[in-house]
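[1] curious how this folds, go ahead:
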Amino acid sequence: MLRPLLVLPSAQRNQLLHTLELGLEVQHKAVSRLLGIHRNTVTHRITRCFRLVGLDRHHVMSKVVVSAALKIIAVHGYDDTGTDPASDFTEMMTAPDMRSWAEAFLEPLKDVGGDLLLTLGAWLENNTDAEHTAASMSTSPAAVRAHLRSATPLMQHEVAPGLVADQTPDGDEHGLSALRPLTFALYASTGLPAIPAALRATP
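    Got it, this is the predicted structure:
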């Protein structure tokens, strides 16, 4: 999946990978300060990375899968003559151990009732946009945001960092540290949010 990015000349590849790794974890404004570059440059580099691998940077599952692939590469390295380390993502996420972890992770949410899990799943399917989530569920954005806030103490971390009153942060500004485990757990348990078509087509 990441091969088009990883086979770039080393200086260019390293610059893009470093910006991408940071940009998937913290807000772009913070990345720009850390790297000493303009915020627009951060966004441009990240957009280029996603275009190279054929994925949409606005799509939550795309960002989660890319971040997982980057972490796998950081630990295991990458052989450009071998198998893409993210190509068996679906198999990895549906393994029995992963399903068991997902069930345990989501258990506190299940105890509250199905509505909370449904809301979280729809929120991720709608790329963390509360307005679109509300429309897809025939409810109000305020109700969606209330559910997001109620999930925080149950999961022992903030599901939507920066969520205050009736505002949600821009989807591009979500760090994945909170979203990644929730997205993995829901996918392993329910198959949603869906994996992007471009990734499903990867051998």
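[2] from here on, contacts and neighbour counts on C-alpha atoms
    Will do.
[3] and S140, how many residues sit next to it?
    16 (other CA atoms under 10 Å).
[4] so it versus H132, what's the distance?
    Plainly put, S140 is 10 Å away from H132 if you go by CA to CA, to the nearest Å.
[5] please tell me how far the residue most central in space within the chain sits from M137.
    By CA atoms, centre = their mean, the chain has its centre lying nearest to V64, at 2.9 Å. To M137, V64 is 23 Å away according to CA to CA.
[6] quick one: secondary structure of E91?
    Of the three states, E91 takes helix under DSSP: H, G, I helix; E, B strand; the rest coil.
[7] what is the neighbour count of it?
    E91: 10 surrounding residues under other CA under 10 Å.
[8] so I73 makes contact with D80?
    No: between I73 and D80 there is no contact under CA atoms under 8 Å: 11.4 Å.
[9] could you also give me the structure for this next sequence, so I can compare it with the first?
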Amino acid sequence: MRHASAGRTPLVPLLPHAEAGTWARALLRPLGSTPRVTLDITRLAVTFPRSAVARLLDISRNTVSHHLGRVETTLGLDLGEVRTRAALDLAFCLAGGQPDGGFGTECGRPEPTLDELFRTEPAHAWAREFLRPLQDTRGRDLYATLRAWIDANTDAQRTARHLGLSRNTVRAHLRAAEHLLSRDLLTTGSGIHDLVHALHITGLRPVD
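    Presented below is the predicted three-dimensional model:
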């Protein structure tokens, strides 16, 4: 069956190709004249902390922030928001890292929304499989923490206050969830983006 291990495979190939390409290109289109170095820094910074990007590229953190500020202004988005970074990373993946994405031009075709892409059955199958390890009693506690953590923009202290837990307990839940989901949630953004997408998808009604 195609989706038997969907939660352990990338989401990108499961999205409708033409529609996903149209969505990605629409989101990235304002960056068409942006210098390549700015795009490269942004592509890294949606997944890794700014300090890590600075070390990797041997530039200052202020330089990284300057490039990201240009992108934020151009797109009208806040890259400090985890859901924004997840959406932008998905768009870069769909477009091969470039604003035009090599998808060509659809004449008169309406631009789909991310919600429309995520309402497809393959996306729902992927999200269900991704979150399946959290279905037992212990997992449900972790699920509540993960949802609150994303709602708190991955701020463990805010999550702890919201749930009435200690910050150490929240981090222990995150480490346990990492093991169950086979995703890195505390070091890089890729696992967090998968979690953001899975929670987004399961919160939508699938297309009949």
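[10] report the TM-score for the pair.
    Laid over one another, the chains give 0.75 as their TM-score (TM-score structural alignment, normalised by the length of the first structure), with 174 aligned residues with a CA RMSD of 2.5 Å.
[11] quick one, which of I73 and D80 of the first structure is more surrounded?
    I73 (16 against 11).
[12] for E19 of the second structure, see how far away the aligned residue in the second structure for that one is.
    Under the alignment (TM-score structural alignment), I73 of the first structure pairs with A95 of the second structure. Using CA to CA, A95 of the second structure is found at 12 Å from E19 of the second structure.
[13] ok, and the closest non-adjacent residue to the corresponding residue of the second structure for S136 of the first structure?
    In the second structure, the residue matched to S136 of the first structure (TM-score structural alignment) is H162. In space, H162 of the second structure comes closest to A148 once its chain neighbours are excluded; the distance is 7.6 Å by CA to CA, 6 or more residues apart in numbering.
[14] what are the boundaries of the helices in the first structure?
    Along the first structure, counting by DSSP state H, helices occupy 3-6, 10-25, 28-35, 39-53, 60-76, 89-93, 96-112, 114-125, 130-137, 141-155, 176-190, 197-200.
[15] nearest to P161 of the first structure, out of these?
    Of all the helices of the first structure, the one in closest proximity to P161 of the first structure, counting by CA to CA, is helix 176-190 (7.7 Å).
[16] what range does that closest one cover in the second structure?
    With TM-score structural alignment as the criterion, helix 176-190 of the first structure aligns to 189-203.
[17] what residues sit buried inside the matching stretch?
    Residues 189-202 are the ones in stretch 189-203 of the second structure that count as buried (16 or more other CA atoms under 10 Å).
[18] cool, and stretch 113-122 of the first structure?
    Residues of stretch 113-122 of the first structure classed as buried: 116-117, 119-122 (neighbour count, 16+ other CA under 10 Å).
[19] and these, which is closest to H157 of the first structure?
    L120 (14.2 Å).
[20] so what's the counterpart of that closest one in the second structure closest to, chain neighbours aside?
    With TM-score structural alignment as the criterion, L120 of the first structure lines up with L146 in the second structure. Of all residues not flanking L146 of the second structure in the chain, L174 sits nearest, at 7.1 Å (CA to CA, 6+ apart).
[21] residues contacting the equivalent of that neighbour over in the first structure?
    In the first structure, L174 of the second structure lines up with L148, judged by TM-score structural alignment. Applying CA atoms under 8 Å, 6 or more residues apart in numbering, we find L148 of the first structure in contact with 119-120, 159-160.
[22] correct me, but E81 of the second structure touches N153?
    Yes: contact status for E81 of the second structure versus N153: in contact at 6.3 Å, counting by CA under 8 Å.
[23] who's in contact with the residue nearest to D155 of the second structure when sequence neighbours are not counted?
    Of all residues not flanking D155 of the second structure in the chain, W149 sits nearest, at 6.4 Å (CA to CA, 6+ apart). Contact partners of W149 of the second structure, counting by CA under 8 Å, 6+ apart, are 155-156, 158-159.
[24] mark which of those residues are buried, thanks.
    With burial judged by 16+ other CA under 10 Å, the buried subset of those is 156, 158-159.
[25] nearest to L134 of the second structure among those residues?
    T159 (18.4 Å).
[26] could you list every residue that touches that closest one?
    By CA under 8 Å, 6+ apart, T159 of the second structure lies in contact with 145, 148-149, 152, 167, 170.
[27] go again with 10 Å.
    For T159 of the second structure, the contact set (CA atoms under 10 Å, 6 or more residues apart in numbering) comprises 145-153, 165-167, 170-171.
[28] and the closest residue to it other than its chain neighbours, how close does it get to L142 of the second structure?
    Nearest non-adjacent residue to T159 of the second structure, counting by CA to CA, 6+ apart: W149, 5.3 Å away. Note on W149 of the second structure: its distance to L142 of the second structure, by CA to CA, is 10 Å.
[29] identify the contacts common to these two.
    With contacts taken as CA under 10 Å, 6+ apart, W149 of the second structure and L142 have 170, 174 as neighbours in common.
[30] so the residue nearest to the centre of the first structure makes contact with L24?
    Yes: here V64 of the first structure reaches L24: they are 8.4 Å apart, a contact under CA atoms under 10 Å.
[31] shared neighbours of the two, anything?
    With CA under 10 Å, 6+ apart as the test, V64 of the first structure and L24 both reach 57, 176-177.
[32] now render the contacts of L148 of the first structure as a markdown table, adding distance to C49 of the first structure.
    Converted to a markdown table, these look like this (distance: CA to CA, whole Å):
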| residue | distance to C49 of the first structure |
| --- | --- |
| T119 | 30 |
| L120 | 27 |
| V159 | 26 |
| A160 | 25 |
